[in-house]
Structure formats: structure tokens, C-alpha cells
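> Provide a 3D model corresponding to the input given below.
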Amino acid sequence: MAEHDPTDPAPPSPAGDPHHVLAATGATDDRTRVLKHNDAFAVFDHLGNIRPGGLGEQGLYHDGTRHLSCLILDLDGQPPFYLGSTIRDENDQLSVALTNPDRLRDGRIEAPLGTLHLAVRTFLREKACHWQLRIRNHGPAPVDASILLRFRADFADIFEVRGMRREARGRDLPPEVSADRVVLGYVGLDGRTRRTLLRFAPNPDRLTEDRARFERSVGPHEEVAIELAIACRGEGEDAEPPWFAEARATVEAASERLKAGSCRVRASDGRFDAWIRRAESDVHMMTSDLPTGPYPYAGVPWFNTPFGRDGIITALQCLWLRPDLARGVLGYLAATQAVDEDPGQDAEPGKILHETRNGEMATLGEMPFGRYYGSVDATPLFVLLAGAYYERTADRAFAAAIQPNVEAALSWIDRYGDRDGDGFVEYERRTADGLIHQGWKDSDDAVSHADGTPAIGPIALCEVQAYVYAALRAGAVLARALGTPDRAAELDIRADRLRERFEAAFWCDDLGTYALALDGDKRPCRIRSSNAGHCLFGGIASPEQAARLARGLTSPDSFSGWGVRTLAVTEARYNPMSYHNGTVWPHDNSLIAYGAARYGLQEIAVQVMEGIFAAGTYFDLNRMPELFCGFDRIQGEGPIPYPVACAPQAWAAGSVFLLLQACLGLGVSGVERQVWFHRPQLPSFLPEVRITDLSVAGSTVDLLLVRHGDDVGVNVLRRTGDVSVVVAK
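Next up is the predicted model:
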């Protein structure tokens, strides 16, 4: 059998659901390393290589296209010996430590293991990946080292990488090779030319279209360096990427600017502190700078693009400490709000974006996601966020600027959301290529009846009614702030009526929960699901049922020990490995915990946070993944990962901050210039939490929270400006 070349592309995947991430083979090592900056991201293996195989997601990507599909480092014709690798705490650099294996010559060890230290450092800046190798000889004699870098660019669309097959694709351009560089190119069927520039320093001893070789003699305690800049170029772009040191200085300066103006959370427990720090870094890394302001992209590798629902929820999770995210999300979604009907994009006037894509397949319309509006919940969530942002910041000028967008969204709820006039908002896709289910659980099998049969639309999800209720309340807040009290009163009356109708139609007393949904025949889907917990978050749940609902969600059938499952174990479609039918999602849990706290059930919030945090300590880099499997927690064992979960994922990282907010009963009001804590609690393992530079309408405050048994004391360490701190027991 011929030896397999690791640079060979993976075999083509069978055609399938464009919304499904194909996992035709198992991953050989789950320790992938992820970097992102704005519209570029990269996925490496733990050795710092980009290697075909496994799930096939590794590569350097920009704007929906993989610009590098292979980058493999060899030392003397074989892989170096792996010592360790990590992503810096700031998420801005991958550092890999390698060495030489024992080198034999004529039956004796010429250079023993550990003679050479190979330090590989990689980071992204804008459209370029910067790679540096430093080789230091720690031995007593010179060592000859032969360094080989193999590379390849397949220019695959992200949907091809996910498993979609195409009937045809564009053409590769002839490689351009000179003394210090290689340019690989591709002309897509969309007519756009995409190129990848690989620029080396110093010049390789031999350079071809797919490999660079360096021959070096390294003296005792001497160091040699090799640099590679990999630039993703679009049509007409020919700017030279900077070298490593210059680009690195830019990254570090940006990091210092961010730290200088940010609210910080620190904890006395080292594990909890590491969890918080990684979440801070993940939210920062996932946030891209758009003309409308910062926007948290959904997740890497599959969702590195603006998603309406994900961006809104991440902004809500981080609102108390980073209101700038909410403003950026609202600005972008207002600018991309639908103004016309377009069934092919599931677009209707006033509707808020589901997702947007810029790759070749999106441009060609091979799927509808170039600019797609197939979310039933993003529109009411947009209004909810607009009201929450105003209350948090008192930014009346911005509220006035987006008020037409808020009113357009409320109009969509009335005209298009409530399709049959029954007072509930439903969805049903208008294009055959669109999403069948358009809530946050959008896989094809996400909504069913108790016997497991699929629910047929139009479908009214329980959490969507909660979001609409919250949107009506938020719209009323904005209307009062902007001087239209009659409009505010109208919206409040509508919210009250919706709550009454919802209680009558959705509450299942024998199950102790709200039905997952009403189907097209108005039959309730009598399923115990995590969706009902969002009714606590939105505030539509009646006070009489809230405690019963929350305790049901944290009962053994629904709570795995690590978190609330998307579906209880008693349900027909329960599967702890199913994307939406039994797994645990951190963002889902954070909304449930926050909802429990708003009904005064802080002990439920603490239970949920303790489970999610405990799971987080087992995941690589203390990073919360998009989701993980819903198997029962077993003493001494960690949670089981979901095989194709995004990590990092913006709303998974943001869940950390909403969970903490829920436990503390924390609220921040720029309108009232106040920070308040309602029945604050901390888990038993966490003695102290410190919050610094919390901004409130131009003022700032530093706080120290100290647990005393079941009580939490709030100490004001520093205060500038006019802001009050209130604690309600």
C-alpha cells in the first residue's frame, strides 16, 4: 500500500443537509487550537499544523473561504517531538513547544531528545497569519537541522468544508513562485479571484509551489529564526503583510487599549478566575470591528459571521459590563433590517437578520444564506435588546436613532409574525432551501410531539412568545423615554393580554411546564424542554408557575448535573448526543438561570452556574464550548464533548457573565444611575468576587463581593461620579 501523504485532501463528502456539519470520520485528536481576528480565523492541531483529515475543519479562512488547507512542519524528514501548546490567556497567539526526537547515526545517538528547542508562535492580524519558528540548540555541539514546511490552498467554501457537495467549482490559477514567496490563486464561479500569499524570511534554500526547505547549522546555545507571513487576498489586493515583530506590536497595543477601558471581573477561586478570564478573552476574540460598531460573531469554525440571534443574546449576556457590544449589535442589525418581501431569503419588512455570508456559494445562491432572515425570534429579541440597552446606558440619542427600526420590528410581529391572527407569533419557511425550524433549536428534528412525531407548522414556540412579551415591555419603555406615553400604554396592554393567552394555551399542569410549541393545528407539543426556561427569562411565566417550572428544569430528568438538558430524559426523542434533543448548551442554561433569578429563585441560578462551571473546568483552556453531551454527571469523570461543537462560541462565552449576574441578582441602570443587588448569592466554593471599572452613565465603581455563609456582602471600594449601590435582601 502506498504511504499516505498528509497533505492530500480529504475525500469528498456525500451531499447532505446544508445545515448539518458532516462528521464522516472521527477526530483523531480533539485538541484543536483556534485563532480569530475580524473576518479571518484559523484552526490548527495541537502541534500548530494545519493537517487534512479528521473532521477536516483545519485551515486558515477569510470571508467564508479557506485560504490555506495545509501547513505541516517537519524536522529532518519527520514530525518534531511534541512538548506542549497553548493559546495565550488573551487569545491572541498560539505558542507550541517542540523538540527533536533522538537522532541516530551509525547506531549511536548523535543528538539526543531535547537538544533542539523549536518554538512556534502564530497569530492573526486582519487578513494575515503570522508564523515564526525559533530554533535554539541547547547541546554542546553544532546540530544540522533540515526544516521542511509543506503547504496547500484548496480555496474551499466554508459550506464545502462542512460537507456540502457542489456540482462544479472554479479553477485554480498557476502558482507563482519566486525566491521568497509563493502565490496560490483561484477564480471562483462567482468571477472573484482569491489568492494566498506565502512570504518567507529568510529566503528558503529551496522553494516550490507546495513546500519550502531550510538547511541550518545551529551552533551550541545559538538560535536561528524563520518567519512566514500568509496573506489572504481578495480581488485587486496586493498589499504586503508586515513582518512578525511589527504585526505583533500592533496586536499587543490593541490588547492594552482594550484592557484600559474595560470592566473586569476577578475571583478569589483560581479555577473560577481562569474560567472568567477565558470567557473575557473569547468574547473579545469573537468580536469583529464593523463600521456600525463591535459585533460578536457566532462561533468558530462554522459560524464566523454575524448572526442576529447569537449577536443579540451575547450582547444581552454581556450588557451589564460591556454595553458597547449591544450598541454595535443594534446598529448592525438596524442597518441590515429587511425592507422588502423576498421569499427566497425568508425576508419581510421589519424582520431582523438571521445570518449573512460572503463566500462563493452564498454569492452564487447555492444556499440562501448570503443574507438570510429565517429566524422567528431575532426580531422580538432586537426590540428587547434596544430597551435593555437604553435602560443600561440612558443613551437617549441612540434610542431615538433606532426607534424607526424598533417600530418596524414591532410591526413585523403584528403583520407577519402572527400569521393567523391568534395572538401568537409563528414561523413557516418560505423557501425550500431555508431552515425548517426557525427558533434557536433549528435542526430538522428539533420540534416534535410527545410521541416523537414531528410537529407540522406554522409553529408557535413557547420561548418566542416570551420574547414577544419582553419586546412589548421594552417597546413601552422606549416609547415613554421618547415622549409617546400613549404608545407605551398600548404596548403594555398588549403584553398583559399576551401573557393571559399564553398561560391558557401553553401551560401543561400535569407536566409542570409550558408546552414546547403549538403546531399548525394549535395542538400543544407536550414536551418537557429547556425552551420553557426562556419563559422565565422573558418574564411571561406567571408567578404561580415560575417556581414549579424552575424546579422541574433542575430535577434529575432535566438536569444532568452539568446543566439543564435541551430535552428531558423521559421524552421520546431524548438522545444525550443529539444536537437539540438532549445535550447541554451553556447559553440556554444562562438564560434559564437569569430567568429563575428574576423570580427570586437565586438558589436555582446558583445550582445551574455550579454545574456549568464544573463542566468548564474539564474543557480545554477552561473554554465553554457551544454545547456538550447530556449524559449524567458521574463522580470523578468529566462531561462528554459534542464532536462538532464550535469552540469558542460567543454566546457560550457570554453565558459566564449572565450566570454570574443571575447569582448576584445584579442590575445596572444608567437611567437611575444605580447598581443594585437583589438577594445576592455565591456558590460555596467562591469566597470573593471583585468587579472593577463598572461604568454607569459616565460614572464608575469598583466593588468587592464577599460571601458570609448564605449571605453576600457588597463593599464599594471606589466610586467616581454620581452612582448609588443598593443591596436588597
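> alpha carbons only for contacts and neighbour counts from here, please
Will do.
> residue contacts, His130?
The contact partners of His130, by Cα atoms under 8 Å, 6 or more residues apart in numbering, come to 122-124, 227-230, 243-244, 247.
> Try it again at 7 Å.
By Cα atoms under 7 Å, 6 or more residues apart in numbering, the residues touching His130 are 122-124, 228-230, 244.
> and the two most separated of those?
Comparing every pair within the contacts of His130 by Cα to Cα identifies Leu124 and Leu228 as the most remote, at 12.0 Å.
> neighbour-wise, which of the two wins?
Of the pair Leu124 and Leu228, Leu124 is the one with more neighbours under other Cα atoms under 10 Å, namely 26 against 21.
> Surely that one is in a helix?
No. Leu124 is assigned strand when assessed by DSSP: H, G, I helix; E, B strand; the rest coil, not a helix.
> my read: it touches Val34, true?
No. Between Leu124 and Val34 there is no contact, the gap being 10.3 Å when judged by Cα atoms under 7 Å.
> I'd like the contacts of His130 written out as TSV, with distance to Ser699 added.
Output for the contacts of His130, formatted as TSV (distance: Cα to Cα, whole Å):
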residue	distance to Ser699
Thr122	39
Phe123	36
Leu124	35
Leu228	46
Ala229	43
Ile230	44
Phe244	39
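> quick one more, to check against the first:
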Amino acid sequence: MTTQLEDRKIDPAVALPAIDETAPREPHRQFALKHEDCFVVADSYGDIRGTGDGLFRDDTRVLSRFRLFIGGRMPSLLGASLSQDNILFTANLTNLATIGPNGSEALPGVVHVDRTRFIWQDRMFERIKFTNYSAREVVLPVRLDFDADFRDMFEVRGTMRSRRGRAHDALVGEASVTFRYEGLDNVARQSAIAFSIKPDQVHPDHADFLIVVAKRDSRALYLEVGHSEETPSSDRFRAAAARARFAMRSKRRQGATVFSSGRVFNDWLTRTRADIALLTTDLETGPYPYAGIPWFSTAFGRDGVISALQMLWLNPDLARGVLAFLAHYQSTETSVFDDAEPGKIMHETRKGEMAVLRELPFGRYYGGVDTTPLYVYLASSYADRTGDEAFVDRMWNSLGAATAWMEEVGARNGDGFVTYNRAADTGLFNQGWKDSSDAVFHADGTIPKGPIALVEVQGYAFAAYQGMAALAARRGDDAKAAHWSALAERIRQAVETHFWMPDRDFYALAIDGQGKQCAVRTSNAGHLLYVGLPAAERAQSVATQLLSGHLHSGWGVRTLADDEIPFNPMSYHNGSIWPHDTALCASGLARYHERDSVVKLMSGMFEAAVRFNMRLPELFCGFTRAASDSPVAYPVACLPQAWSAGSAFMMLQACLGIRVDGWKREITVERPRLPIGIDNIVIRHLAIGQAKVDLIFERIGDRVVCYLDHRHEGLVPLVVRS
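Alright, predicted model coming up:
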């Protein structure tokens, strides 16, 4: 029978061994959990050290330090993992040699420490289970160190503030500690840590326990961290975990699912789908994929739209939720500070103290030049996928306002290009998807003066005008349809005239405020293929160079060719590899019938994912792939990242050549290919209208055939073009 903890008290005269902050550690890895607007990032031990990690709620760090010590030392790491559904983090640890306060010794490696954690409804639940495999009772001096600095997310990222709110003294209870902070926004924030076992000693920054475990027995300590103090227990832990898993299971089942003949390939798709579900937050307007953890766990316009486009063929409800949210927060006024103008679509929203106080413009910020045309394009793509005329009707005024903003910007410079030039110094210097300050440049590396017309943004505008023309025609408005068709053709011709570099057979990155080309070869040109702007001959030239050794590393498409002056494979945007960028390029190649090249790109990205433990990060370094090499991680990349996860499904669609026509209630498959090493793929419950079908792809010899499961024959027309 396990001896009760209350029978063994720590003698204040007996000091615990000094905490060894320099103990050797395993290679650094971060693990993230999330539910709605609360997430936690910790290392392989489950520890939070207070650098970029922590427990965050509404863009505020409510737990900045949380570390486990046994006998004054860090335990030894056996391994760490996330459950396949992204709900549970588990660190498997064991003790080093420890001496209890009565002089008893616990030999190293005799106690297994199972540290399991999850997030549910703004609360972190944790169970630390000690299992004694020795032949005698062990007494473990256990310490938990903790702190809450209530730093705004932007402070955690490095932004300095001239003053902060007031941190109150922590309230110390018998089995709890509550941290309190009153922000400059007059919001009282608090974070309470509570334990299922009463500590032997509890202080404002740590709690000490004597955990007594009989031979061949176990003992568990439960704890919770939330806004208010609750009493942790095994029952609460199990009940909350069950609810969290049920909610995640419901999210993962939304839309069609994909299964293949490849076990490892399936593991990748399963993890990817779980990551998208993890990042998708249920807002009042519907589901919205938050961009990424830790820095971007909020609604971003561009990221949300591209993630929705990636998943549109499988789960159009995600696109509907994104469109509804962005329409709700569409700008109706001009604000220099917020980079807002009527009709513009939001780039980013934040809930933290600094955003509320407008120390930064990101409370609701509109400084993204590409979000508005992408929003319009997503709406037309959603309509084509679903045939949902009622939703388009509700969106029509918003879409008209967004398109009017594009036209107005185009009229300012006379050539129809959608350009940016930040309105205030507090805003983003560059406002395309490559938004770092050095991401747009001339061939000699100099930074151009604005306003800047990015090549891919003109492609998005072209697609948006085309989409609006098609929707207007369906609504019987022939005049507007003709108007938007003419704008699409005008911008197409302007791109071909002003962006094409005849000496390099490629499109320039941008046109600066003086009409000069930023004459460098970047992945941005691949986005033109995605929307179908270039003529076939030029598209072929772009495709050839995207797949050349200068831009294709062997893992994916680099953001910048390696023979350009500013190239740096370790940079954020000037030579790195972004999975979503590669996926857009792959989808563009498929549009121009380069299906085998798509298979090549997907193979490289899948192999990279395997080496990243089945999770593609936000980006990774653009070093050339060599035999037996692994892709090189970018040190502060978000993981998971929504559009990196979604890239797997965008590339798969490009391989399979699937298009779902919601107007005709028809599925078209054109020149299908299967990924390397995969002999069959089944897409289950693919929705088209009111019907749901199972679509099967199978390799037979050197051909790939596609057919509907027999149970669904006759419900939906399937057109296959080989």
C-alpha cells in the first residue's frame, strides 16, 4: 500500500540539492497544443522556460515558466510525442540518482515519469504519474517551478514597451498559486495553478512535494492552469480529455477523407489533417484556420484564404467560414494607422493588451495587398465548387466592395496594377506574402521605392476579376460581367508587357514606383501559373526554371533562385522553402499539364515531411538536397502551420487532376497521376450537392484509372480525361 504523502514532511532544515540549470539536454524540440484561443508550447520534457514558449490565452502569456525537477535535477528524457489526434502531449522521463530528505537513495532509472498534458476550454490539464519499478519504496523530492509574466505576444516576439501594467503579488493557497496582472488597458488578468496533492511547501514561484511511491506501484499528481482556481482530480482530467478528443474527432471528420495504399503516406495525411483540425477555431461566423503556432495563432486573412483554397476540394465548409469571417470584418473606412480603406479585407487580428491600446496596428490590421483579391478569388472558387448561389447572394455586396477597392487602386497608377505603399511607419513595410523588410529588391539587392506591384498579386487580381465576371454572368448582369472580363484581360496584358524579362525568360518579382522591374527570379512567378495567367509558351519557360537546380532544391521550390545576389538559404524569404509556396507552384504546373513534375514536387515534399516527423513546418532552409541528407530546419518556424499542412492536399489534388463542378454537379479527372510508391488512393465521402461519393484511383501498369465506388454509380457524373 502506498504511504500517504501527508505522513512524510520535508524538514525545512534539510535543503534540497541545488537546481542544476546547466544539465545536458536532448536536442531542442517544441511541442504545441491548442484549443480555440488558448495554446501551449513546451519542450520535449514538457518544460516551459520563458523564451518563446509558454501557455498563451488571447495573445497573452499566462504561464511563462513551468519546470519539473526531481531531487533538484532535471529528469532524464526517454522520449516525447503527440497523440495522432494532436490532443495529448506525453513526455516519458525517468529519474536520475536522488537522495530523499531522510537519506534514502533512489537509484537512477527506477522511476518512470509519465507527463501527460492537454488543453481544453482555456485551461491546461496535466497529469504527472510516477511509477516505481524498483524492489523498494522510493521517496522523490519533486519541485515544480512556475511563473506568469503576462507578456503580450508581441513582447514575447521581441517588441519593447516603455511601460507595462501592474503585476500584483501572487496569492498562495494550500494547494494553489494565483498570479495577477492589471494591464494598461484596465483588464485584470490572472492565472491560477492548482494541485491535486497538497504541496509540502508552496511559494509564489515554486511548490515542493515529497512523492512517496511503494515498490511496483504508481502515484499521480494532477494539476490545472486556468483563469480561475479549480480542484484537479483524476475524474476531471479524464472527463475533460474525453470531451477534447470528441471535439477533435468531429473536426477531423469534416469533409472528405483520403486513404492510400502507403502506410507512411497515410501517416503523413493523418497528421496533416489533424494539424488543420487543431488550428481550426470555431468562430461565430464558422470554422477558421488560425495561421500557426506560436507566433500566428490568430485569424490571418491571407493564410486563412490560402488554407481554405488548399482544402476546398475536400471540405468547402472551411472556405465558407473564412469568407463569412472576412466579410464581417471588411473595412468600411479609411485609417492610416490600420492601413484600412473601404472594401479592403483584413490582414490580421489580435486580442492582446498592446493591440487593444493601439501600441501596434494589429488589433485589426488591413496592410495586406493580396488578401482582398484572394478573398474574391476564394469566393468564386467556392461558388464553382459548391454551386451555393444563396451564399453568393449574401456575399455579393461585400465582393463588390472588395473588387471596387481593387479597381480604385489600379486606377491610381494608370496601369490597373494592385499596389501597396504602407500608410504609416508602424505598419508592414512589405505587404505581400513575403512580408519581411528585405523580401522585395532589385537585382543588385537595393530596396525599391513604392508603390510596389508584386507579380503574384496581379495574378490574384486577374483571377478575382475573372471570377466576378463569371458570377455576374450567372446573376444575369451582362454589363458587369463584360466590365470585369475586360479588367481581367487588361491586367493580363499589362503583366505580360511589364513583368516579362525577355533576357531571362521569366517574370520579374515586382514593378517599383518608378516603373522599373525588380528583375530577379523568384517562386512568386509560379503563382501566375496557379491562376492561369501566362500564355502556354511562357508558362513552359517558367515551369522549366521552377524545376531547375537554381530554384528547385530537391526538397521543394526555393523562394529565390540560388544565383541571385541576395540569395541566402537560411533567410526567411530569400532562398528558403515554404511548403505552401511549393504547393501553389505545383498546382500551377498541373494547370499547364505538367503532371509528372507535380509528382516530383510532391515526392520531395513528402520525403521532407517524413524527416520532420510527418509535420511540414512553416518553412525550412533552401540548401540543395544531397544523398542521405535531411532538410535543414529554420530555427523559429511555426509548427504546426495551417497552409503548410494544407499544402499536402493541394499537391495531391494537383497530382490526381480532380475538379469538382458544383454548378454541373460533376466530377472531372484529367490526366491523373499517383504519388511515387502509391498504388491506389480512395477519397471517401466527397460531397457534391446533396450526394457523397467514394472516388477510387488505381495504378494499372503504367496507367492510372479512376472510378466511382459501385454503391454511388449514377448519382454523380464522372468525366475522366487521360
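> Mind checking the TM-score on these two?
Put the two chains on top of each other and the TM-score (TM-score structural alignment, normalised by the length of the second structure) is 0.94; 700 aligned residues with a Cα RMSD of 2.1 Å.
> of the contacts of His130 of the first structure, closest to Val182 of the first structure?
Ile230 (9.7 Å).
> Roughly how far does Arg633 of the first structure sit from Trp562 of the first structure?
6 Å (Cα to Cα, to the nearest Å).
> what's the answer for Asp29 of the first structure, then?
The value you get for Asp29 of the first structure to Trp562 of the first structure, if Cα to Cα is used, is 23 Å.
> With neighbour numbers in mind, choose between the two.
Each of Asp29 of the first structure and Trp562 has its neighbours counted (other Cα under 10 Å); Trp562 has more, 28 against 10.
> Would you confirm that the more buried one contacts Gln635?
No. If you go by Cα under 7 Å, Trp562 of the first structure and Gln635 don't touch, sitting 11.3 Å apart.
> check contacts around the residue nearest the centre of the second structure.
In the second structure, the residue lying closest to the centroid (Cα atoms, centre = their mean) is Gln641, at 1.9 Å. Residues near Gln641 of the second structure by Cα under 7 Å, 6+ apart: 291-293, 617-618.
> Can you find the partner of it in the first structure?
With TM-score structural alignment defining the correspondence, Gln641 of the second structure maps onto Gln649 in the first structure.
> With Thr178 of the second structure instead?
Checking TM-score structural alignment: Thr178 of the second structure goes with Val183.
> how many other residues sit next to its match?
Counted by other Cα under 10 Å, the residues lying close to Val183 of the first structure total 20.
> Does anything pack onto the helix or strand it falls within? Which helices or strands?
For Val183 of the first structure, the element it lies in under DSSP states H and E is strand 181-187. Helices and strands touching strand 181-187 of the first structure, as assessed by 3 or more Cα pairs under 7 Å, 6 or more residues apart in numbering; DSSP states H and E, comprise strand 171-177, strand 193-201.
> Give me the mean deviation of it from the second structure.
Mean deviation of strand 181-187 of the first structure relative to the second structure after superposition (mean Cα distance after the TM-score superposition for the first structure): 0.9 Å.
> and that strand with strand 171-177, angle?
For strand 181-187 of the first structure against strand 171-177, the angle by axes from the mean of the first three to the mean of the last three Cα atoms, to 10 degrees is 170 degrees.
> Next up, the contacts around the closest residue to the match of Thr178 of the second structure other than its chain neighbours.
Of all residues not flanking Val183 of the first structure in the chain, Leu197 sits nearest, at 4.5 Å (Cα to Cα, 6 or more residues apart in numbering). Taking Cα under 7 Å, 6+ apart, we find Leu197 of the first structure in contact with 182-184, 230-232.
> How about Ala495 of the first structure?
469, 472-473.
> distance of whichever residue in the second structure pairs up with it from Gly532 of the second structure?
Under the alignment by TM-score structural alignment, Ala495 of the first structure pairs with Ala488 in the second structure. With distances taken as Cα to Cα, Ala488 of the second structure is found 12 Å from Gly532 of the second structure.
> aligned partner of Gly604 of the second structure in the first structure?
Gly604 of the second structure maps onto Gly611 in the first structure, by TM-score structural alignment.
> again with Val716 of the second structure
So, by TM-score structural alignment, Val716 of the second structure is matched to Val723.
> Then Cys518 of the second structure?
Using TM-score structural alignment, the partner of Cys518 of the second structure in the first structure is Cys525.
> Not counting sequence-adjacent ones, nearest residue to that match?
Closest to Cys525 of the first structure by Cα to Cα, 6+ apart is His449, at 4.6 Å.
> Quick one: map that neighbour onto the second structure.
By TM-score structural alignment, His449 of the first structure lines up with His442.
> Which helix or strand contains that match?
Residue-wise, His442 of the second structure maps onto no helix or strand under DSSP H and E.
> which residues touch it?
Taking Cα under 7 Å, 6+ apart, we find His442 of the second structure in contact with 448, 518-520.
> next one: Asp562 of the second structure
Counting by Cα under 7 Å, 6+ apart, Asp562 of the second structure makes contact with 550-551, 575.
> again, 8 Å this time
Asp562 of the second structure touches 550-551, 568, 575, counting by Cα under 8 Å, 6+ apart.
> burial count for Ala615 of the first structure?
With other Cα under 10 Å as criterion, Ala615 of the first structure counts 24.
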